[in-house]
Every structure is written in structure tokens, then in C-alpha cells.
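>>> Show me how the following folds:
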Amino acid sequence: MRTIRNTVQILDEPLLGFRHNQQVADPRDGLSLFGPCDVGSPGRPRSISYGVVGTAEGLDLFSAWSCAMKSAWTNAPNDRHRLWPPFPGFQSAFECDWNSEPVWQKVLNDLELSDVARRHDPYERVYSVVDQYLSGFENLPKLDERVNVMVCVVPDEIYQTCRPLSRVTDPTGRIVSKERRERRRSGQQDIFTNFKQEQYELSLDFRRQIKARTMSFNVPIQIVRESTLRLNDDKKFGMRQLTPLSHRMWNLSSTFYYKGGGKPWKLATAREGVCYVGLAFRRADDAHGNKTAACAAQMFLDDGDGIVFLGNYGPWYSPDDKQFRLSSQAAHDLLKGALDTYTQLHGRTLTEVFLHSRSDISSEEFEGYQAAATSQQKIVGIRVRPRWNGPRLYRPDKKWPVIRGTLWEHSSTHGYLFGSGFKPRLCTYDGWETPVPLQIDIQHGEASLDSVACDILGLTKLNYNSCNSGDNQPVTVKFSDAVGEILVSNPTVTHRQPTFKYYI
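Predicted structure coming up:
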């Protein structure tokens, strides 16, 4: 019988580690005061070499941005510097050189790019746009200097037309009916029309398709919309609304440093030998049956590194309760593959493995996970999911939302954690809606709810793609859909990278 509780506590904000083993809660404070945690390690980058692909306008915008990123930016709307901390410049923040000029750049014809971005057939549209950007990767193996990261500067038109639900108002190219597209996806050939069969086997999302197709070049990429590179905080009518320039500088700088081979920060509260595995599922298309899905594992280590491993296809999806459940063998193979990949890359022994899944973890499934581990390794199965229609907590005065880190315990294995909320360091709430809690259920294994919640709160601060004081979800859950889409919706892409920086 489960003991009923109804207690509320506020967890301490997890600290992050930086240079000289200094610890602070906000990554922007730590980088400004001390520098990244990997300073002094032999493998850290001393400078970031990068390439750029985009239209002539996009390259000009990024060139101006590169020069600006070497300088400090201190303006904050209404002088709210706690909410929008000053950016000290790339060199000052990361102890690393940022060159104003790229090692390699490729200029795309803006008229050709716009033409293919408006093709009637969405599969042809996304595939052709990605082809345009891939042309900038072909010469990378021939360069004398290795490129650490490739930057794809994308016109906002691409963002609008190359997503799964995009609609084009003035399409170009042949009109392809939905019925004909479905026949082509099933492998049928047209007698009088030539087309690339592969384009119907890839994702309809530009971002996820290009992430998958560029992995064979062994260079992580960063996609940047042209409008993001605006070097001011203007909010004129009709313009895209952006966060302040200092905030955008922080975000892009931290991801460039991370994807360029550096490690900006790490969890100071992490325990050695402990890893967290986010289980990602993605349903296959209807041609494979309505129960068919693939599974993937995202493993995050005690030092913040991430590993991705793709599991098997199978009837893992249940239309009845809309849950994903693996067989014992599939669960064994998935975790065994992830653990083996970890051993190959790091050569260390893990002592504890915490599994995070949005779906229920069945007893059969957990037995498979346990079989994949050694007798010395502790395995804990936890269901973690945002509860959009779940309970809410309010402070008595109702002037501010609950404090980030509030844990509402219902029992020793069930509770709600608020990853968003009022942040004392910022003296405000940086969200727009009533904070949505994460529901935590310890379904298998032995662990205290307090300890699990503290770990999950810490994992909300390992998103190197966004330099802020903490997300509302841990990285094990936040990126599960994106990782699953990249791996599963691009089945013809067989060259897959094991490290997480290729997926975000």
C-alpha cells in the first residue's frame, strides 16, 4: 500500500561547476567570472574554426554577427540586468578565440533556394533545400584546417515552408497529388516522371533532415535563422520578436563552444559513476503498421556528456492507451547498446543508471533493462512527463508563481516538480504561463523521491544550446522527440553519430 503524503518543499537550485572548481547557479555568472570548466584540460579548443553556408545576405549577416560576438553587449530592456545579464564577449567568457572569418564558406543562390523552397511536393521541397545546403559540406574533407562546427544560415522563408505542416501560397514545380505521394512513399514508380525515391523516406522537417544527412561529414551543425542575427533590439511592427541581443549572444556562443569541442559547464552536484538515460520513442509511418515504433536512448553522464543509441523497430506502441512499451529483449538490447557505447568512448564503469521515460515502464520491460546491467549496477526506472492538464500550485498572494524547484510530494514514489517558476537569482519569473509541473513516478528500483527530483532539476541545466538559468524539463525528456525524429524519420541515413551535440 502506498503511503499518502501531501508535503511541499523547495529544493536548492543546483550549482554548476566552472574553472578553478568554482560553483555558481547561473551559467552566465560562472562564465563571466571564472570561465568554462574545461580550461586547462588537454582536449579543449583554443579557438573555434567554423564554416558557413547560406545566401549572400545570410553570410553578410553572420559576418557582422561574428565581429560583434567578440565584443561585450550590456544593454538590457528597462535596465533589467538580472534577467538579461551582460555578455562580456566570446574570448572573455570562454577563454577561447573566435575568428571573425570562417575557414570555409559557401554562397547559395537565393533565387534557386527560394524556388525549391516553394515546391508543391513537400517531400521534394525539403529534400531539395537540404541538398542546397549539403553542397557546402562536400569540400570539407579537402580543407587543410579541420572545421569544428558548420553554421547553416537559413532565410526565414525556409523556416516557414520546410516543416511538416507548412503550406506554400505560390508553389513551384509539378503538382503532385496526395495519392501519388503516398504511392511513391510505398515504393511505386511513375512511368513518365523521374524522381528521387529517397526524398519520400526522409523527414518533412528541414532541421531534422539536415541534422541526419550531415552526420556523415563528422561535423556538428548549428542552424541559425537570418532574423536571429539582427544586431539590435528593435521591436518594430511586422518584425520577428526577439529576445535582447545579449541573450542571443549568450545562447549562440555557448552552443558554438560546446559543438566546437568544449564543455562550458558541468553539474557540481553530479555523482561519479551515475548516468541518466532518456528513453525516446517515435512511431513509424502507417506503412509499417499503426503499432510499429522505434526506440532510442539518450545517455547523459555525470560530467554532462551525452551519448545517443538507436534501438530496434517493433510493435512498441499501443493505440489503446497511447503508450510505448518494449519487450524484455528489446529493452535489454537498447540499454546494452547504450552501455557498450559508453564503455567504448569512456572506458569507465557505471554504478547507477536512472531511466527516464515519458511512458510507463512495464515490469517485463524493466526486467530487460536489469538484464543488460551487471550485478554491481543499480537500475531505477522513472516516469517523467510534463502534466499540462495536471494540478497547479499557487502562492497565497498570487502575485508570483511558485518558486522553481518546488517539490510537491504525494507519496514516497510520486510527486510533482516545478522546473519553471519564480527564480530568486533573476528576481522574476521568466515564463509566460502558469508553471507546468513535471510528474515524477518511481516505478521500479529503489531511490528516494527527494534525490530523484534533485537529479532531474540538475538535468534542466545541461542544455548547452541555451545559456540560461534552467529549463522547465530535463535534457533526458526535453530532447526525446527531436532525437527520435532525427533517428527514426530518416531511415535511409545509416551513418549516425553517437554524441549528443549532433542532434541539438
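>>> Please make it C-alpha for all contacts and neighbour counts, starting now.
Noted.
>>> hang on, Lys106 packs against Val53?
Yes. Between Lys106 and Val53 there is a contact under Cα atoms under 8 Å: 4.8 Å.
>>> Who has more neighbours out of the two?
Val53 (25 against 19; other Cα atoms under 10 Å).
>>> A strand includes the more buried one, no?
Yes. The assignment for Val53 (DSSP: H, G, I helix; E, B strand; the rest coil) places it in a strand.
>>> Pull the contacting residues for it.
The contact partners of Val53, by Cα atoms under 8 Å, 6 or more residues apart in numbering, come to 59, 105-108, 133, 136, 150-153.
>>> what's the longest helix in this protein?
What stands out as the longest helix in the chain, according to DSSP state H, is helix 328-346.
>>> The next helix or strand after that one - contacts with which helices or strands?
On the C-terminal side of helix 328-346, the closest following helix or strand by DSSP states H and E is strand 352-357. Under the contact criterion of 3 or more Cα pairs under 8 Å, 6 or more residues apart in numbering; DSSP states H and E, strand 352-357 touches strand 274-283, strand 378-386, helix 475-478.
>>> what's the next helix-or-strand element following the longest one in contact with?
Yep, that's strand 274-283 we're talking about. Using DSSP H and E, the helix or strand that follows strand 274-283 in sequence is strand 293-300. Outside of strand 293-300, the residues within contact range by Cα under 8 Å, 6+ apart are 275-284, 306-317, 334-335, 338, 476, 480, 483-484, 487-488, 500.
>>> Tell me what angle strand 293-300 forms with strand 274-283.
160 degrees (axes from the mean of the first three to the mean of the last three Cα atoms, to 10 degrees).
>>> Give me the common contacts of Lys106 and Val53.
With Cα under 8 Å, 6+ apart as the test, Lys106 and Val53 both reach Gly136.
>>> how much space between Ser177 and Arg183?
Distance of Ser177 to Arg183, given as Cα to Cα, to the nearest Å: 10 Å.
>>> Name only those of the contacts of strand 293-300 that count as buried.
275-284, 306-311, 313-317, 334-335, 338, 476, 480, 483-484, 487-488, 500 (16 or more other Cα atoms under 10 Å).
>>> got a markdown table for the helices and strands packed on strand 352-357, with distance to Phe324 too?
Below are the helices and strands packed on strand 352-357 laid out as a markdown table (distance: least, Cα to Cα, whole Å):
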| stretch | distance to Phe324 |
| --- | --- |
| strand 274-283 | 7 |
| strand 378-386 | 12 |
| helix 475-478 | 15 |
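>>> one more, for comparison:
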Amino acid sequence: MTTLSAMQLHEPELEFGDGGVHVDVRRGLALHGPLDCALDSRPTSIRIGMVGTPETTEKCQQWLAGCGEGVAAKRSNQPNLFPSFPGFGAGRQLSTPLSFDARLVRSVQPRRFASIEKLDTQNRMVSTAVDLFAAELQELATKGGIDVMVVAPPMSMLEAVRNAHQHPSETFLDFHDMLKARVIGLNTPLQLILPATYGAGSMKPKRGQKTRKLQDPATIAWNIYVALYYKAGGLPWRLPRISSDLTTCFVGVSFFHDIDQETVSSSVAQVFNERGDGMIIRGGSPIRSKDDRQLYLSSQDAQELVTQSIKVFRDEHKTSPARVVVHKTSPYNDAELEGMEAAVEAAGIEVLDLLHLRSSDTRLFSPGDYPPPRGTFLELDDAHSILYTRGVVPYFDTYPGMYVPRALEIRRASADSPQADIAREILGLSKMNANDTQFDRGLPMTIRAARNVSDILRYVHPSQTIARGYAHYM
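Next up is the predicted model:
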């Protein structure tokens, strides 16, 4: 009888400015500043363009400016989970200020939204609202000199869309994803900021639903500032590297439905390095297997996708990777393995890890009322393991979740690296999300990015040129 023994992986550290390291994103930034704080390439200011009503643009701008003075921490028995926001600007560790200019604000009169709110279906409301904002954003882009475009929709429009009738035969349209897809060619990242973010009220719950719990003000300020900094070209943090580490090209592969088609017709790869710099590549069309109903690329398309990923990595980072890691949420078949291995061999790269990641049905139990700690790792066999990327976090002194967490199942379809090393790496990649500064959210950046990109590209015609940088999709 085989005895299985779980091990506890250490919480990975992150690297910040001046070589400072810390396990926590927010504490690391507060102590050391962003990774690129001493580099000439860092953003010296973040120039904000904005579209909304006169009221939402004014309140949103006031709130953003107020965050620069700092936001107090909420009262809590877990101060590490709810730290204060230190503010930004000259003399602070977050030294890059936000810059506002009245010429870069497009105010849309409320009556134009009132006409949208009178439309008869949810999809008509969403499509018309996207048309309106896209036109304003395109006009705003002609001004030039904008690092991030902020959209501040009014609460009345958001509530009308949510409560509107949706015809059963219609495909649901998501305002956030559809708008980002519409302006994907503007080459300026987009940030949606909802009224609840800057304290202008929140949507009332539907009958039978609970009110959605909002984050505390300091956490909101952290998340918005870091997202704006990343979208403006900044590098907040990275996974530390030691001299013996191989330069690694991380590739997340996903498949998605185009919005107007019932069949899955596209694949996409997200290419990352240890700094979280992400580039997007479109691939071929997957085919559904008659045997297991899973989606697979042909050998040729799999080879081309990995070949292009390596090329983009070389072009972007001016160096060749010594190792390629591919993450998928679906299994691999022989054709995909053959194609990806051929791509790596042709590039002269010796180390390849092809991994299938998904939520595990296997659960571990720990003594007491709390789930296993984050970082709990168990090898089930030579090619199969589970890892808790959510769970009790010693640094937070609690489990910061509402539901029992599920472990991440890691299957090695073909791998040169030891399972424990792969798990440590995935735990580190789960901290590379510039959209959320609470580091224990669970999914590695490769998989999280795959979902974000797929959600947006399903609204983009296959012939349309897309933005390469991940900042446009987060």
C-alpha cells in the first residue's frame, strides 16, 4: 500500500524596487516601491483620459486624486490582510502620480444614457452603450498623450442593463468585455471604474439575492493604482531569479467561442516571463475529438503556436528562453504533444514542461475548522499532483475566503522538471496578477490571463488586428 505524504511549500517571495523582497504585494510595494522605480523606463506620471457623465467623471477624478493622499486601513484583527494605502506622488514609495487634464475628459450628457435605458432588451442596451462609449473613446484617443483611458459609466445605466429582459435565444453580451474588444485597436489600455469604487453607491441586489460585499477603501485604492501603473507600462514586481534559474517562457493556451458562432473556432496563447510581461498570440482553430469530446489543436497548429510564442518572447525580451512551460486547462493529445515538442526542438530549447491544470476533485483535510494552508502540495503519482493555491495564509493569520477552497490539479503530459519544482513555480505565478493585490487569489497568471483574453477576443473578428500587450485585456 502506497503512503501519500503532503508537504508544505514556502510562500514565494516577490522582488520589488532596489532588490527588496517580500511575500506580500502591498507590503513589498509600501517598503520598496515598484520593481522599476529606479529605471528611466518607468512611468513618471500616469496621464488619465476619462469618459462618463459630468457627475461620474468629476467624482471619479476626485476620488483618484484623493487616493494620492493615502487611504486608512479598515479596523481588523488581521492588519496584514487589510493594510492602509500609502498614497502616491513625489516623496512616496509609489512616486508616480496620476495626471489629469480637462482636455482629456469627454462628458456625455445623462439624456443620452436615458435613451439607452429605455431600450427593450439587455443586449440592445449593451450594444448601444458600447457604441456610445467606443465613439467617445475613439475621439478621446485623437488627443494623444494618454496612458490609460478610464470609463466611468453611470449607476442608472448599469442597473438598467442588469435588470433588463434578455431574450432566451440571444447570447449574453458583457459590457466590459465587449467595450474592451471594440477599442482594442486604439493602443491605449482601458480601465472601467464603477460608481461603487469611488463611493457613489452600489447596485441594489435582485430579489432573493444578497447584497454584494464591497472591498474596503484601502484595498480598492491599492488595486486601482497598481492596475493603472501596469497599464501605463510600469513593472510593479516580479518573481525573483537566481543565477542558476533557466530563462523561462511561460505560455498559457486557451480556446474560445466567437460571439457569432456556436462552434469553438479560435485558440490563443499568452506569453509571459517572470516579470509578468504578457504578449498575446492568436492560433489556429481547435477540433473537438469524437472520442472524449475535448478540444485539441492539430500537430501543425500546436507547433506553430509554440513557435510563435518563442519568437515573440525573443523579440520582446531580446533573449532566447532556455525553457518553455505550457499551461492548458484541457488535456493534451498525441498530436499536440508532437507539435509542441517539435517547436521546442527546432528552436534548440532543451527543457519543456507541458502541464494540464484544472480544479481537483481530491480534497485534503486539516485539523480544526480551517482548510489546509496555501502551499499544501501532494504528489499522487509520477505525473499527477495537487496544490492548494488558496487556503490558510500565515501572513494574513487567517483563511481569507468564504467557501471551502479546491486544490489545483497538476497533470504532467510531458515534463522535464520535478513535480515539486513545478508546484513552487505555479504558486509564484499565482501572485503575478496586477489586477488584484491580494496575493492568494488562486489561479496562476497563465490561466487567469487565458480566461481574460478569451472573454474579450470572442467579440473580435478573426481578421481584425489585435493588441499584443496583456495590459489591454486585464
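>>> Now the two most distant members of the contacts of Val53 of structure 1.
With distances taken as Cα to Cα, the most widely separated pair in these is Leu108 and Met150, at 14.7 Å.
>>> The two: who's more crowded?
Neighbours per residue (other Cα under 10 Å) separate Leu108 of structure 1 from Met150, with Met150 holding more: 27 against 19.
>>> what does the helix or strand hosting the more buried one contact?
Secondary structure assignment for Met150 of structure 1, by DSSP H and E: strand 149-154. Outside strand 149-154 of structure 1, the residues that touch it by Cα under 8 Å, 6+ apart are 48-55, 58-59, 62, 133, 219-226, 256, 259-260.
>>> With stretch 55-66 of structure 2 instead?
Contacts of stretch 55-66 of structure 2 (Cα under 8 Å, 6+ apart): 50-51, 98, 100, 105, 107, 152-154, 193, 195, 198, 200.
>>> Swap in 6 Å and give it another go.
Applying Cα atoms under 6 Å, 6 or more residues apart in numbering, the external contacts of stretch 55-66 of structure 2 come out as 152, 198.
>>> about what we covered before: so between Ser177 and Arg183 of structure 1, which is more surrounded?
Using other Cα under 10 Å as the criterion, Ser177 of structure 1 and Arg183 rank with Arg183 on top: 14 against 11.
>>> Tell me where structure 1 has helices.
With DSSP H as the criterion, structure 1 has helices spanning 27-33, 56-68, 90-94, 110-116, 122-134, 156-161, 178-185, 206-213, 245-259, 328-346, 363-372, 449-459, 475-478, 480-488.
>>> What residues in structure 2 pair up with the first one?
Yep, that's helix 27-33 of structure 1 we're talking about. The aligned range for helix 27-33 of structure 1 in structure 2 is 25-31, by TM-score structural alignment.
>>> mean deviation of the matching stretch from structure 1?
Average distance, stretch 25-31 of structure 2 versus aligned residues of structure 1 after superposition (mean Cα distance after the TM-score superposition for structure 1): 0.8 Å.
>>> Ala331 of structure 1 pairs with which position in structure 2?
For Ala331 of structure 1, the residue aligned by TM-score structural alignment is Ala302.
>>> ok, now which ones touch its match?
336, 339-340.
>>> Can I get the residues you listed in TSV including distance to Ala347 of structure 2 and neighbour count?
Listed next are the contacts of Ala302 of structure 2 as TSV, based on distance: Cα to Cα, whole Å; neighbours: other Cα atoms under 10 Å:
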residue	distance to Ala347 of structure 2	neighbour count
Glu336	17	20
Gly339	13	22
Met340	11	24
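>>> could I get these as JSON lines with distance to Thr263 of structure 2?
Formatted as JSON lines, the contacts of Ala302 of structure 2 follow (distance: Cα to Cα, whole Å):
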{"residue": "Glu336", "distance to Thr263 of structure 2": "20"}
{"residue": "Gly339", "distance to Thr263 of structure 2": "23"}
{"residue": "Met340", "distance to Thr263 of structure 2": "24"}
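>>> Closest to Ala221 of structure 2 out of the residues you listed?
Met340 (41.6 Å).
>>> could you measure the closest one against Pro321 of structure 2, distance?
Taking Cα to Cα, one finds Met340 of structure 2 at 15 Å from Pro321 of structure 2.
>>> for Ala383 of structure 2, same thing?
Taken as Cα to Cα, the span from Ala383 of structure 2 to Pro321 of structure 2 is 24 Å.
>>> My guess is His472 of structure 2 contacts Gln191. True?
No. Applying Cα atoms under 6 Å, one finds His472 of structure 2 not in contact with Gln191, separated by 9.0 Å.
>>> Report the contact partners of Val107 of structure 1.
Per Cα under 6 Å, 6+ apart, neighbours of Val107 of structure 1: 54-56.
>>> Using a markdown table, please lay out these together with distance to Ile456 of structure 1 and neighbour count.
Shown next, in a markdown table, are the contacts of Val107 of structure 1 (distance: Cα to Cα, whole Å; neighbours: other Cα under 10 Å):
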| residue | distance to Ile456 of structure 1 | neighbour count |
| --- | --- | --- |
| Gly54 | 38 | 27 |
| Thr55 | 41 | 22 |
| Ala56 | 43 | 14 |
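>>> counterpart of Ala181 of structure 2 in structure 1?
Match for Ala181 of structure 2 (TM-score structural alignment): Ala212.
>>> Which residue is the nearest non-sequential neighbour of its match?
Ile486 (5.8 Å; Cα to Cα, 6 or more residues apart in numbering).
>>> Need the counterpart of Asp457 of structure 1 in structure 2.
For residue 457 of structure 1 the amino acid is Leu, not Asp. Per TM-score structural alignment, Leu457 of structure 1 is aligned with Leu427.
>>> Burial check on the residue lying closest to that match once chain neighbours are set aside, number of neighbours?
Nearest residue to Leu427 of structure 2, sequence neighbours excluded (Cα to Cα, 6+ apart): Thr389, at 6.2 Å. Neighbours of Thr389 of structure 2 under the rule other Cα under 10 Å: 29.
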